[in-house]
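>>> Could you look at this predicted model? Sequence included:
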Amino acid sequence: MCADEVTTANFPLAILAKAPVAGQAKTRLIPTLGAEGAARLQAELIRHTLSTALQATHSSAVTLWTALDHQHPLFLELSAQFAIALKPQPQGKLGIRMYHALHAMGQAGLLIGTDCPMLDAELLIACQRCLTESDTVFLPAEDGGYGLVGVRRPSRQLFTGIDWGTADVMAQTRQRLEEMQWSSVYPATIWDVDRPDDLARLYALNERFRHPQ
């Protein structure tokens, strides 16, 4: 951790979220959960991620960057209930979408997805505080990617030439950081929910995920 004392902060936080559309959400889990079941799980992961985010920072600082269906009822419900901003993800590779969300902040902030339910508010706040000491902060994922990125200032270079969706993402990003001569810290390694083998750990974390609303 980059800080010993952790309290609620107020910092920009972007969440990339795919709409829970049956057949298009959590597709790798469809063979196990079915299309509707995978979509319900996606909806529960979005709700859980937003709940965690709102424990770490003010709702006015949270932006839900939407994909698949920008006007999905869940997105509209969450925006109305919690007064969070909704913005459509731009077209393009993941790196372009991440850069766009971080650039829109106009200041140092964090970006996460909805696939890492083990993230908690304490870790989010600590990661933000890391940006007072480092150019970037990452939470590497066990699968070779990362589940959180924070930057003092965004740069397209950091997100270009990366083989997104592979086990090389974090390694390639570390190499890019060296080329840019940017400092970075890695407070923790996390895991995400992407494949059927991940479900047992998800259910152990919170039984609610077994029977999402």
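All right, it came through fine. Residues are numbered from 1 along each chain as shown.
>>> use CA for all of it now, contacts and neighbours both
Will do.
>>> Endpoints of stretch 83-95, how far apart?
Terminal residues of stretch 83-95 lie 27 Å apart, using Cα to Cα, to the nearest Å.
>>> One more to weigh against that first structure:
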Amino acid sequence: MSIGISKFADIYFAYRMSDDSLGVSFLNILPNEIHTFIQSGNSIGEKMSNAIKTVQGLGYQEIILTGSDIPQLTEGIIHETFEHLAESEMTLGPTYDGGYYLIGVNDEDPYPYLNADISWSTSSVFETTKKLIEMQNKQMYLAPKLYDIDYKSDLESYHALIGRFE
């Protein structure tokens, strides 16, 4: 398996192991260029903030955190987002359900934007996070809006969408 993005970025995968045997099997099939570490934190925001801080602790300044349920996410979007991080302090990639699939930081502490009073898993997550970033007068790039797959109905909607283009 080859991951094209690894040509221009190092890949880190934060995971939560709920089933040891299944988790170990999954980790063993990952390509060598994917580095892993255990996810930590309680809320979604805390887990995301801790993942970014872990990678920052390894010396990285430009970091993009994405979800793993974004079928439209491409190498091109990641590459373009990294290019914009050279000029912006932060990036967000909105989803059609009001959340976001990507947050990027350029040597920025993500804690104030991810551990604020955000109603996670609601349609206000993107707008709330965007407002928090804007209130700090941070330069922000918005990546293209994409679908994420949280529920079976999301998958069905996405299948209907791509079916229209076949």
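It's in. From a predicted model like this one, the values you see are computed outputs, not experimental measurements.
>>> Tell me which residues of stretch 39-52 of the first structure come out buried.
When burial is assessed from 16 or more other Cα atoms under 10 Å, stretch 39-52 of the first structure yields the following buried residues: 39-50, 52.
>>> I'd like to know which of those is nearest to residue 60 of the first structure.
For the buried residues of stretch 39-52 of the first structure, the closest approach to residue 60 of the first structure (Cα to Cα) belongs to residue 50, at 12.4 Å.
>>> Distance of that closest one relative to residue 165 of the first structure?
Distance from residue 50 of the first structure to residue 165 of the first structure, by Cα to Cα: 23 Å.
>>> count of neighbours near residue 118 of the second structure?
When neighbours are defined as other Cα atoms under 10 Å, residue 118 of the second structure has 18 of them.
>>> Which residue in the first structure aligns with it?
Aligning on TM-score structural alignment places residue 118 of the second structure opposite residue 162 in the first structure.
>>> ok, back up a step: would you turn the buried residues of stretch 39-52 of the first structure into TSV with distance to residue 127 of the first structure and secondary structure?
TSV is the format used below for the buried residues of stretch 39-52 of the first structure (distance: Cα to Cα, whole Å; DSSP: H, G, I helix; E, B strand; the rest coil):
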residue	distance to residue 127 of the first structure	secondary structure
39	30	helix
40	29	helix
41	26	helix
42	25	helix
43	25	helix
44	24	helix
45	21	helix
46	20	helix
47	21	helix
48	19	helix
49	16	helix
50	17	helix
52	14	helix
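>>> In JSON lines: those, plus distance to residue 197 of the first structure.
Output for these, formatted as JSON lines (distance: Cα to Cα, whole Å):
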{"residue": "39", "distance to residue 197 of the first structure": "17"}
{"residue": "40", "distance to residue 197 of the first structure": "18"}
{"residue": "41", "distance to residue 197 of the first structure": "15"}
{"residue": "42", "distance to residue 197 of the first structure": "16"}
{"residue": "43", "distance to residue 197 of the first structure": "19"}
{"residue": "44", "distance to residue 197 of the first structure": "18"}
{"residue": "45", "distance to residue 197 of the first structure": "17"}
{"residue": "46", "distance to residue 197 of the first structure": "20"}
{"residue": "47", "distance to residue 197 of the first structure": "22"}
{"residue": "48", "distance to residue 197 of the first structure": "20"}
{"residue": "49", "distance to residue 197 of the first structure": "21"}
{"residue": "50", "distance to residue 197 of the first structure": "24"}
{"residue": "52", "distance to residue 197 of the first structure": "24"}
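>>> Verify the contact between the match of residue 118 of the second structure and residue 171 for me.
No: counting by Cα atoms under 8 Å, residue 162 of the first structure sits too far from residue 171 to count as a contact (9.5 Å).
>>> which part of the first structure lines up with stretch 88-104 of the second structure?
The aligned range for stretch 88-104 of the second structure is 134-150, by TM-score structural alignment.
>>> residue boundaries of the helices in the first structure?
Applying DSSP state H to the first structure gives helices spanning 30-56, 73-82, 94-103, 121-130, 169-180, 199-205.
>>> Find out how far the fifth one is from the centre of the chain, if you would.
Spelled out, that is helix 169-180 of the first structure. Offset of helix 169-180 of the first structure from its chain centre (Cα atoms, centre = their mean, to the nearest Å): 19 Å.
>>> The first one now?
In terms of Cα atoms, centre = their mean, the centre of helix 30-56 of the first structure is found 12 Å from the chain centre.
>>> Spatially nearest residue to the residue nearest the centre of the second structure (excluding sequence neighbours)?
The centroid of the second structure falls nearest to residue 66 when counting by Cα atoms, centre = their mean (1.6 Å). Counting by Cα to Cα, 6 or more residues apart in numbering, the nearest residue to residue 66 of the second structure once its immediate chain neighbours are dropped is residue 102, at 4.4 Å.
>>> count of neighbours near that neighbour?
21.
>>> what sits against the counterpart of residue 189 of the first structure in the second structure?
Matched to the second structure by TM-score structural alignment, residue 189 of the first structure sits across from residue 145. Residue 145 of the second structure is in contact with 93-96, counting by Cα atoms under 8 Å, 6 or more residues apart in numbering.
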